[in-house]
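[1] Predicted model and sequence follow; I will ask about them next.
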Amino acid sequence: MSFMVSSSHPVVRTWSLVCALAVTAVFPANASEPEALRAAQRVEAEARPHYLYQGAPVYLDVDPSRLVVSGTAGASESALRGTLSNAGLAGAILERMPLQDDAFTVRLAKQATVVEAQRLAEALRQEGRYGFVANMYQWQGGDVVLHDRLIVHLKDGADAGAIERINKEWGSRLLRGPEGGSEEYLLAYPKGADPLAFALAVGQRPEVEWVDPDKTSARQLYAVPSDPFYGQQYYANNPTRFNDIPVDIRAEWAWDLTYGSWPASAGAFLVAVVDNGVEVAHPDLGSQFVMGYDALQNTWSTWACMDCATRPSEGDSHGTFVAGIIKAQHNGMGLAGLAPHVTLLPIRIARQGGFAPDYQIAMGLDAAWQNGAQVISNSWGGGSVSNAITAAIDRATSKGRNGRGAVVVFAGGNTSNRLQGQIGAVAYPARLPNVLAVGAINRQGGPTNYGPRGPELDVVAPSSQFIGECRGDVMTIDLLDAWGCNDGPGGDINYSSSFGGTSAAAPQAAAVAAMVIARSPLLTEAEVRQRIKSGADGWDPANQMDAGKLNAFRALVGRASVTVDGPVLPPTADIYSYTANVTGGVVGANTYYWTLTDMQGQHFPLGTDATVSVEVRANESFQLSVMITNGPDGQVARSGLWVRGPTTCAQGPITPGNQCPIFD
């Protein structure tokens, strides 16, 4: 008997019976309204996707943007594309899952709701071509990928025939029995099965001790690099706090999620560095780069210099400095780049202090997006405005990334001299509306001497306090063989300890943009910029930055916000439930702190669950507040509401004006 997800199947009937029994147990007919509400919430929780761990539910959140399809024996990738096309999903992106030749994740081209994603998974199951289809899930912000395997552990004394009976009744298949000290059986799900529902049903059988849907999830080799100079990269790893907010950009938590890469089948993930060339031969950059474009000498029809962009002139260390911040490898040597898995595309527009004309700069920008750059990092600016450069940026942000737009990042400029009382504006092209403009704070979180101010500034990132040739304090790689500043720790001439300015802040934001796209490749460039801006930490207005501080982790997972649901004008005195609804941030990683403030200003703690029950009394009002902390960084969000109890009168009924009557 094949297992299909329908209301008539015994597994589904069993699951429905579980819910019905739960309703009977916790929702008796004579239950009061608050009890009924709490019972309904418990039943709703039971129906959420989950599996059991040591008897307790582990709730999962459906990722509506992705599905998992595997067990495709005889069904090729092209066949899957055809199935998706027939379902109206021709634009979906297929990504072959690591270490699984017959498994794919399907990234939907259109935004779907959770219900739509669940229905699509069911439609693919019913289509019958694929042995296993599941929704993608998340738990505490990390992916949970179900595989076509159920792990079953029988109770002591249960006979092995129990597995045969399960397979015969529901159509599952034994893949492997206990061996090598293992006591578990590995079953393939019945074709067309909802894996979580099937797992719960099998787990209810009397001879079964526990089951576990086989899965991969966000397990980590914790992302603290062993590179010896990493401790000096204060922009990535800095214990200093400013107004109780970390000064660094929270890189380590971001690395737990991505290093800026996507499946090899999607091609190289290109980040263009538009500058004075990049020394790609530096051993700390790795081997992931493509032949660059030299706007100083090359045209579309004539390539006078094939490798000038990757072989900078003497003293032209600026572009190599930028590249090191983005891409230095986590390899136990030197420093640690923020997005080490990207592939570099060097674009040379300057040499030994001189810049190419506007047209050639525009050609360099065009070369970046036309050659597939996802992100274009620019640590240059100033000069007069240019139609040609602006037009090239417009093309990059509208035509790049197959129409989703390349993310163009610009340094905001070193236009201020605060020691002299001069506050400069954001420089061109950083002040254009379709670029990400980056300013700078110092390693203590305060304003740098040179940092600009203006509403065009999108984010700030840590950099040096002062600027000048080899006068900063930002650690990065340098030109080889003493051609640049060459003042690395311990006299290491292949590194520099003196980069700075908004030039050192911009590549940090470019690396974060790469991380965001690697995790969410369907975002437009405007959506990526918004993710970065909304994820930024609020910074003290006294810093005169007009922008938040770059936060790589929150750019990836978003910021949590909370609202409170519950009656504000309850009709009668009774016990009522109030629920904190959290949106955004790390899913499922919340703590709750409820407080009630009465009319005399006294504060009373209420509890630490998502829902609290509060007694509302007649003629009394109170403020109900909740504070949540979200994720490993403890991001805080607050909400609350005023609750007014019903008015009662000893003299008689309440008047239409909600006042007690007055009698002579």
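    Yep, that arrived. If you're wondering where the values come from, they're calculated on a predicted model, not measured in any experiment.
[2] Going by C-alpha atoms from here, please, whenever you check contacts or count neighbours.
    OK.
[3] wait, G445 sits on P462?
    Yes. In this structure, G445 is within contact of P462 by C-alpha atoms under 8 Å, at 7.2 Å.
[4] Go through stretch 540-553 and flag the buried ones.
    Buried residues in stretch 540-553, counting neighbours by 16 or more other C-alpha atoms under 10 Å, are found at 540, 545-553.
[5] okay, now C308: neighbour count?
    Using other C-alpha atoms under 10 Å, C308 is surrounded by 25 other residues.
[6] check contacts around it.
    With contacts taken as C-alpha atoms under 8 Å, 6 or more residues apart in numbering, C308 has the following neighbours: 277, 292-294, 348.
[7] With I325 instead?
    With C-alpha under 8 Å, 6+ apart, I325 has these contacts: 336-338, 476-477, 504, 507-508.
[8] can you pull out the helices in the stretch 501-650 of the chain?
    If DSSP state H, counting those that start in this stretch is used as the criterion, the helices of the stretch 501-650 of the chain fall at 502-519, 525-535, 552-557.
[9] for the ones you listed, which one sits closest to V69?
    Set against V69 and scored by C-alpha to C-alpha, these come closest in helix 502-519, at 19.2 Å.
[10] Give me the most central residue, the chain.
    For the chain, the residue nearest the mean C-alpha position is L556 (2.6 Å; C-alpha atoms, centre = their mean).
[11] isn't H50 right next to L196, touching?
    Yes. Counting by C-alpha under 8 Å, H50 touches L196, with 6.7 Å between them.
[12] picking up where we left off before, quick check: the residue nearest to the centre of the chain vs D492, distance?
    According to C-alpha to C-alpha, to the nearest Å, L556 stands 34 Å off from D492.
[13] and what of E527?
    Distance check for E527 against D492: by C-alpha to C-alpha, it reads 41 Å.
[14] cool, E44 as well?
    From E44 across to D492, the span is 61 Å (C-alpha to C-alpha).
[15] between the two, which one's more packed in?
    With neighbours defined as other C-alpha under 10 Å, E44 and D492 compare such that D492 has more, 15 against 12.
[16] just the strands in the stretch 301-450 of the chain please.
    343-348, 350-351, 354-355, 373-378, 407-411, 436-441 (DSSP state E, counting those that start in this stretch).
[17] Just say which of those strands is most tucked in.
    Stretch with highest mean neighbour count among those: strand 436-441 (a mean of 33; mean count of other C-alpha atoms under 10 Å).
[18] Need the residues that contact that strand.
    With contacts defined as C-alpha under 8 Å, 6+ apart, strand 436-441 is touched by 407-413, 430-431, 447-448, 451-452, 456-465, 501-502, 505-506, 509, 529, 545.
[19] circling back: and the strands of the stretch 301-450 of the chain as TSV, adding distance to S16?
    Formatted as TSV, these follow (distance: least, C-alpha to C-alpha, whole Å):
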stretch	distance to S16
strand 343-348	51
strand 350-351	69
strand 354-355	71
strand 373-378	48
strand 407-411	48
strand 436-441	51
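[20] ok, structure two:
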Amino acid sequence: MRITSRITIVLLALGFAAPLFRPVHAGDTVRIASVAPVDPDAPRARARAGELIVQFRADTDERDVARLTREAGAARVRRSAFGNRYLVSMDAGFTPADAMERLAGAPEVEFAEANGRMHAFFHPNDPFYSRDQWNFVMLNAERMWDIQKGDSSVVVAILDTGIAYEDFGPFRKAPDWGGTVFVQGTDIVNGDSHANDDNFHGTHVASTVAEATDNTEGAAGLAFQCALMPVKVLDADGEGSFFEVAEGIDFAARNANVKVINMSLGGDGPSTAVRQAVDRAVAAGITVVAAAGNDGKGTVSFPANLPNVIAVGAVDGRKQRAFYSNFGPEISVVAPGGDIRRDDTGPAGVPDGRPDGILQQTFDPASAARGNYADFHYFYVAGTSQATPHVSAVAALLYRQGIHDPVAIKAAMEQTAEDLGAPGRDDTFGHGLIRPAEALKGLGLNLK
């Protein structure tokens, strides 16, 4: 008889009347105008690169303004309608830096500065984003997207029940993937190359990372321009073994473009096979992120409790520890996991009649149990499984932004987290709630 240690998926399956998930249908969509990010090569952007703002003192007359700006190399001067402030466009033969230094030294000038760019924050037009994705609002996702949206050269491997990523046999591709890129994955459970989801969980988790965004459909994903790799290590019941998980980690680590491994799963452990596979992945430059577990106890699940894994706990809409979230000294950070029993995330904190779960696309597991893998809806789901892909998405964006060391990626999130609970790191919240925009800030704008 073969004895296999089982590793059970960490779903929110607790003994109370509230369901695990709730569907929502796209009936009352809200259209929102989106603003494209600034193209640095656009004509207006190039023009601003040669402009200065010069504030002259109130008693400076226009003849002195004309003389000083002409001597500094101005080609055109435009006066503000609100005082002695001027927009100075430089002649091609003069550099803004030299002109700024010359003007700043003149007694008639209060200050001179480069005419920096401003742009509208990216606000996706996905109808459920503004209404239902309170978790993205909590993380200030729009500011994060102004810094980085990801790139398909950065792959997040989703080790889970598979993903509804293709039309194959009885399986169907989820409708809101849009242009999301999928790289070749594997089905460790069934021993083939088609890592199709037959549970619902993996599709929901993957959608938090990279559901199509700003496509006027459904919900948004945090790192929506990154690519996904489906790696099926859990069966239709959400169960797998240490061997299958270790195989999945090693498979993902073979692909040089995989930079993050998301494991919204866990068990009691330990397992040398899984630990060594994690060690190999981290040594290859891959950030490994795992869920803390949903037992509501002070023991972090394996493999999240490994020292080189980012262990993720969950908070609800009030930024309080979700009642199910495990805690302990291994917790690194927390992210929104939700609580479908609560309704705290309506406008201004007023209940809006919608549960505080994490809303993403997936198929109905009840239909899947009958062999129908095409009954797609948007479901509210809660758990540390749902918190974990928020962190994996940010890890992918940090990699794209230029931080390639898994230790440095972990540190960037920990050092910029919002401190919750007791001052400093604590076993309930770890270093605190991730703040993606703060972690990315100072690392440059969205790379092309």
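    In hand now; what should we look at? No experiment lies behind these values; they were computed from the predicted model shown.
[21] Just give me the closest of the contacts of C308 of the first structure to G607 of the first structure.
    G607 of the first structure lies nearest to G277 out of those, by C-alpha to C-alpha, at 58.3 Å.
[22] Alignment lookup: that closest one to the second structure.
    Alignment note: G277 of the first structure maps to G162 in the second structure; criterion TM-score structural alignment.
[23] residues near its match, how many?
    Neighbours around G162 of the second structure, by other C-alpha under 10 Å: 32.
[24] That one touches H204, doesn't it?
    No. Assessed by C-alpha under 8 Å, G162 of the second structure is found out of contact with H204, at 10.1 Å.
[25] got the contact list for the equivalent of A254 of the first structure over in the second structure?
    Mapped onto the second structure by TM-score structural alignment, A254 of the first structure lines up with M144. Contact analysis of M144 of the second structure by C-alpha under 8 Å, 6+ apart lists 436-437, 440.
[26] Mind telling me what element M144 of the second structure is part of?
    Assigning secondary structure by DSSP states H and E places M144 of the second structure in helix 141-147.
[27] Just name whatever secondary elements the helix or strand just after that helix is in contact with.
    Downstream of helix 141-147 of the second structure, the first helix or strand assigned by DSSP H and E is strand 155-160. Packing partners of strand 155-160 of the second structure (3 or more C-alpha pairs under 8 Å, 6 or more residues apart in numbering; DSSP states H and E): helix 201-210, strand 227-232, helix 242-254, strand 258-263, helix 384-401.
[28] would you list these in a markdown table and tack on distance to R102 of the second structure?
    Conversion of those to a markdown table gives the following (distance: least, C-alpha to C-alpha, whole Å):
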| stretch | distance to R102 of the second structure |
| --- | --- |
| helix 201-210 | 49 |
| strand 227-232 | 49 |
| helix 242-254 | 55 |
| strand 258-263 | 48 |
| helix 384-401 | 36 |
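[29] Please identify which of the ones you listed is closest to S271 of the second structure.
    With C-alpha to C-alpha as the yardstick, what comes closest out of those is helix 242-254 (6.7 Å).
[30] Residues in contact with that closest one: which ones?
    4-7, 157, 159, 185-186, 188-189, 229, 231-234, 258, 261, 271, 273-274, 277-278, 280-281, 284, 286.
[31] now do stretch 227-240 of the second structure
    Under the criterion C-alpha under 8 Å, 6+ apart, residues 6-9, 151-163, 180-189, 195-199, 201, 206, 210, 241, 244-245, 248, 252 lie in contact with stretch 227-240 of the second structure.
[32] Could I have the PyMOL command that selects the buried members from those residues?
    Burial among the contacts of stretch 227-240 of the second structure is assessed by 16+ other C-alpha under 10 Å; the matching PyMOL selection reads:
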select buried, resi 6+7+8+9+151+152+154+155+156+157+158+159+160+161+162+163+180+181+182+183+185+186+187+188+189+195+196+197+198+199+201+206+210+241+244+245+248+252
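[33] got the buried residues for stretch 10-25 of the first structure?
    Buried residues in stretch 10-25 of the first structure, counting neighbours by 16+ other C-alpha under 10 Å, are found at 10-12, 14-15, 18-19, 22-23.
[34] equivalent range in the second structure for that stretch?
    Mapping stretch 10-25 of the first structure onto the second structure (TM-score structural alignment) gives no aligned residues.
[35] Mind telling me what A411 of the first structure corresponds to in the second structure?
    By TM-score structural alignment, A411 of the first structure lines up with A291.
[36] List the residues that contact that match.
    Listed by C-alpha under 8 Å, 6+ apart, the contact partners of A291 of the second structure are 10, 263-266, 301, 304, 311-313, 384-385, 387-388.
[37] before we move on, back to that, and the match of G277 of the first structure, helix, strand or coil?
    Three-state call for G162 of the second structure (DSSP: H, G, I helix; E, B strand; the rest coil): coil.
[38] do you know how far it is from D197 of the second structure?
    G162 of the second structure sits 4 Å away from D197 of the second structure, going by C-alpha to C-alpha.
[39] so V258 of the second structure makes contact with A157?
    Yes. Counting by C-alpha under 8 Å, V258 of the second structure touches A157, with 6.4 Å between them.
[40] circling back to that earlier point, can you list residues touching both of G162 and D197 of the second structure?
    Joint contacts of G162 of the second structure and D197 (C-alpha under 8 Å, 6+ apart) are 203, 232.
[41] the helices in the stretch 101-250 of the first structure, which residues?
    Assigned by DSSP H, counting those that start in this stretch, the helices in the stretch 101-250 of the first structure fall at 114-127, 161-170, 195-203.
[42] Comparing those helices, which comes out most buried?
    Compared across those, helix 195-203 shows the largest average neighbour count, a mean of 21 (mean count of other C-alpha under 10 Å).
[43] what's around the closest residue to E116 of the first structure other than its chain neighbours, how many residues?
    Of all residues not flanking E116 of the first structure in the chain, P64 sits nearest, at 7.6 Å (C-alpha to C-alpha, 6 or more residues apart in numbering). Per other C-alpha under 10 Å, the neighbour tally for P64 of the first structure reads 21.
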